[in-house]
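# take a look and give me a structure for this.
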Amino acid sequence: MKENPQETTHFGYQTVDKEKKVSLVGGVFDSVAAKYDVMNDVMSFGIHRLWKRQTIDSSAARKGQRILDLAGGTGDLAARFSRIVGPEGQVVLADINASMLEVGRTKLQDMGIVGNVDYVQANAEELPFPDDHFDVITIAFGLRNVTDKDKALRSMLRVLKPGGRLLVLEFSKPEQELLNQAYDFYSFNILPQMGGLIANDKESYQYLAESIRMHPDQETLKNLMQAAGFENVDYQNMTGGIVALHRGFKF
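Reported below is the predicted structural model:
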């Protein structure tokens, strides 16, 4: 019987049934959750902090706003947003993975951040929030792990207020071929070894490297956001295009 392409998707370089991808990705993040922050610093040489700072700056978040940090993991963005919106505002740290969400909850509570942050286990494709609810939505290094990106983007648009903005921070396509070659070598030869040494999990970081390569490039993601209904979509390359910050509005 001929395989129905609508029922399969990518898990790294593998082709898997769509219904299996969520559990496979879940297994990856269950495995890496405890060492996630350490590996982020090691993998990016700390530069991920600058990428996230630019995301915060581009959000134009203000006191009293309601913000969704989707696929928020260990809460780097949520912690900063909590301070910006203050006690009158609300931050929702949402992640599909319970292990990552628990690491984020513990981390923020240890930082003394309580009161204006809620923690919700949620699938980006079917967000459990009302229409027109959030002023800002961010998703940092999470969209590439979503099974149906089109459905997820439409779900984000639905819960975003008119005038609100979505910010997608994600690994992307380096602008220069020499940088692209060097990045490939690093991703497939060094990164999995780091994962094995630091997180005792070489396989998960092999998947993460593959998932980056399978993610849409800058222009393709821009087109996906526009097709989902976002307007004035643009993007900013950072670190030579290794990472791109996409921004779109709901009007």
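
# CA atoms for contacts and neighbours, from now on please.
Noted.

# what number of residues lie near residue 246?
For residue 246, the count of nearby residues is 22 (other CA atoms under 10 Å).

# give the full set of residues in contact with it.
167, 168, 169, 222, 233, 234, 235, 236 (CA atoms under 8 Å, 6 or more residues apart in numbering).

# any idea which element residue 208 lies in?
Using DSSP states H and E, residue 208 sits in helix 202-214.

# what's the spacing between the closest residue to residue 205 other than its chain neighbours and residue 199?
Of all residues not flanking residue 205 in the chain, residue 192 sits nearest, at 5.0 Å (CA to CA, 6 or more residues apart in numbering). Noted for residue 192: a distance of 10 Å to residue 199, by CA to CA, to the nearest Å.

# quick one, what contacts the residue most central in space within the chain?
For the chain, the residue sitting closest to the mean C-alpha position, by CA atoms, centre = their mean, is residue 142 at 2.4 Å. Shown in contact with residue 142 (CA under 8 Å, 6+ apart): 70, 71, 72, 170.

# repeat that for residue 194.
Contacts of residue 194 by CA under 8 Å, 6+ apart are 43, 202.

# what helix or strand is it on?
helix 191-198.

# hmm, who's touching stretch 132-139?
If you take CA under 8 Å, 6+ apart as the criterion, stretch 132-139 is touched by 59, 61, 65-72, 156, 158-169.

# show the buried residues in these.
59, 61, 65-72, 156, 158-161, 164-169 (16 or more other CA atoms under 10 Å).

# next one: residue 66 from residue 90, what distance?
5 Å.

# check residue 146 too.
25 Å.

# who's more crowded, these two?
Between residue 146 and residue 90, residue 90 has the larger neighbour count (other CA under 10 Å), namely 23 against 19.

# was I right to think residue 187 contacts residue 209?
Yes: with contact defined as CA atoms under 8 Å, residue 187 and residue 209 form a contacting pair (5.6 Å).

# if we can go back for a sec, now, the most widely separated pair of the contacts of residue 246?
The largest separation in these, counting by CA to CA, is between 169 and 233 at 13.4 Å.

# next structured bit after the helix or strand hosting residue 77?
Using DSSP H and E, residue 77 falls within helix 76-85. Downstream of helix 76-85, the next assigned helix or strand under DSSP H and E is strand 90-95.

# one more, so I can put them side by side:
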Amino acid sequence: MRQEHEINHSFGRESVNPTERRDRIRTVFTAVAPRYDLMNDLMSMGIHRLWKRRLARSVRDVQGQVIDLAGGTGDVARLLLAPGRQVTVCDPSLAMMQVGQQRPDMVGIHWLVGEAEQLPLTDTSVDLLTVSFGLRNATHLEQALAEIHRVLKPGGQFVCLEFSQPAFWLAPFYNLYSFLVIPRLGALVARAPIAYQYLVESIRRFPNQQGFADLMRQAGFTNIRWNNLSFGIACLHYGTRPQ
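Next comes the predicted model:
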């Protein structure tokens, strides 16, 4: 498993202090907010939507307070809307949430500014917390997991959708696509090549499937499991706060 400082104290290929990393990441998401969803469609050829629907289907029986952490423009929160639920997007980027708030299909979603390492939520207040492609931007991953554990009710569920380690036969092609195509798409469409270079690097520095499961266990979660998506390019991680 990657060392903690390698995950959390880097920005792309640079080593930076935690405060600078946090500030740079916020600048990245402010820059890409208007075209973020379009870029996701182009980069994944639309497959990210299938992954997010898989997440939503897997928790369809959970009711109550639902937090979509790092929920950005609300695309996952929209999928989580259902009778018996109150769905809130919690994200540190006001620019990202403002893009979502302008969309007519976001009626019923609540919006809250907050970051993973210091959630603006009371203890044991959340029935379900989801996060999609957001935890790798946390500067202190272990602290973020501790916060998620804190705000979940006993028996509450945590689901993380994140890029992970693809199958060995796919990895060479995936790496070529990531490092050669994605930054160029970022330059052409989002006009932010540096931002998308960072996003590619951040994927490589996030723990693999077993590594993240180990961190969840250390944070106190139980019933830990994962499901690979698209041969491990992405992964759904599940955990429960014990009763």
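
# got a TM-score for the pair?
TM-score of the superposed chains, computed with TM-score structural alignment, normalised by the length of the second structure, equals 0.94; 237 aligned residues with a CA RMSD of 1.5 Å.

# what's the angle between the longest helix along the first structure and helix 191-198?
Ranked by number of residues, the top helix in the first structure under DSSP state H is helix 18-32. Angle, helix 18-32 of the first structure to helix 191-198, by axes from the mean of the first three to the mean of the last three CA atoms, to 10 degrees: 50 degrees.

# re earlier: out of the contacts of residue 246 of the first structure, who's nearest residue 42 of the first structure?
Residue 42 of the first structure lies nearest to residue 169 out of the contacts of residue 246 of the first structure, by CA to CA, at 18.6 Å.

# A strand includes that closest one, no?
Yes: counting by DSSP: H, G, I helix; E, B strand; the rest coil, residue 169 of the first structure is part of a strand.

# circling back: the helix holding residue 194 of the first structure vs the second structure, average offset?
With mean CA distance after the TM-score superposition for the first structure, helix 191-198 of the first structure departs from the second structure by a mean of 0.7 Å once superposed.

# so which residues of the second structure form helices?
Using DSSP H, helices in the second structure cover 4-8, 18-32, 36-44, 47-58, 75-80, 94-101, 141-151, 171-176, 182-185, 193-205, 209-218.

# out of those helices, nearest to residue 233 of the second structure?
Across these, closest to residue 233 of the second structure is helix 171-176 (CA to CA), at 8.2 Å.

# the closest one aligns to what range in the first structure?
The aligned range for helix 171-176 of the second structure in the first structure is 180-185, by TM-score structural alignment.

# buried stuff in the matching stretch?
Those would be 180, 183, 184, for stretch 180-185 of the first structure by 16+ other CA under 10 Å.

# can you add distance to residue 134 of the first structure and give those residues back as a markdown table?
Putting these into a markdown table (distance: CA to CA, whole Å) gives the following:
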| residue | distance to residue 134 of the first structure |
| --- | --- |
| 180 | 36 |
| 183 | 36 |
| 184 | 37 |
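
# which among the residues you listed gets closest to residue 40 of the first structure?
Distances from residue 40 of the first structure to these, taken by CA to CA, are shortest for residue 183, at 15.8 Å.

# how much space between the residue nearest to residue 205 of the first structure and residue 127 of the first structure?
Distance from residue 192 of the first structure to residue 127 of the first structure, by CA to CA: 32 Å.

# ok, those two, which is more surrounded?
residue 192 (24 against 19).

# so the more buried one makes contact with residue 203?
Yes: under the criterion of CA under 8 Å, residue 192 of the first structure makes contact with residue 203 at 6.9 Å.

# after superposition, how close is the match of helix 171-176 of the second structure to the second structure?
Per aligned residue, stretch 180-185 of the first structure averages 0.6 Å (mean CA distance after the TM-score superposition for the first structure).

# residue 5 of the second structure and residue 41 of the second structure, how far apart?
Residue 5 of the second structure is 31 Å from residue 41 of the second structure, where distance means CA to CA.

# picking that back up, for the residue nearest to residue 205 of the first structure, list the residues it contacts.
201, 202, 203, 204, 205, 206.

# ok, the third one - contacts?
Taking CA under 8 Å, 6+ apart as the definition of contact, the neighbours of residue 203 of the first structure are 192, 195, 196.

# same question, residue 146 of the first structure
So residue 146 of the first structure contacts 22, 124, 125, 152 (CA under 8 Å, 6+ apart).

# scan those and report the most crowded one.
residue 124 (25 neighbours).

# the second structure: which residue goes with that one?
By TM-score structural alignment, residue 124 of the first structure lines up with residue 116.

# need the contact list for the residue lying closest to that match once chain neighbours are set aside.
Distance criterion CA to CA, 6+ apart; nearest residue to residue 116 of the second structure, sequence neighbours excluded, is residue 144 at 5.0 Å. Applying CA under 8 Å, 6+ apart, we find residue 144 of the second structure in contact with 116, 117, 118, 135, 138.

# so which of these persist in the first structure?
Compared against the first structure with both residues aligned by TM-score structural alignment, their matches' CA atoms under 8 Å, these retain 116, 117, 118, 138.

# pull up the aligned stretch in the second structure for stretch 194-206 of the first structure.
So stretch 194-206 of the first structure sits over residues 185-197 in the second structure, by TM-score structural alignment.

# in that stretch, what counts as buried?
185, 186, 189, 190, 191, 192, 193, 195, 196, 197.

# just flag the most distant two among those.
189 and 197, at 13.8 Å, using CA to CA across these.

# save the contacts of residue 142 of the first structure as a markdown table, and put in distance to residue 51 of the first structure too.
Shown next, in a markdown table, are the contacts of residue 142 of the first structure (distance: CA to CA, whole Å):
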| residue | distance to residue 51 of the first structure |
| --- | --- |
| 70 | 16 |
| 71 | 16 |
| 72 | 15 |
| 170 | 10 |
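
# list just the nearest of those to residue 131 of the first structure.
Using CA to CA, the contacts of residue 142 of the first structure come closest to residue 131 of the first structure at residue 70, 15.8 Å.

# OK, contacts around that closest one?
92, 93, 94, 95, 124, 137, 138, 139, 140, 142.

# which one of those is nearest to residue 86 of the first structure?
residue 92 (13.2 Å).

# nearest residue to the aligned partner of that closest one in the second structure in space, please, no chain neighbours.
Under the alignment (TM-score structural alignment), residue 92 of the first structure maps onto residue 88 of the second structure. In space, and not counting its chain neighbours, residue 88 of the second structure is closest to residue 110: 4.4 Å by CA to CA, 6+ apart.

# sounds good, over and out.
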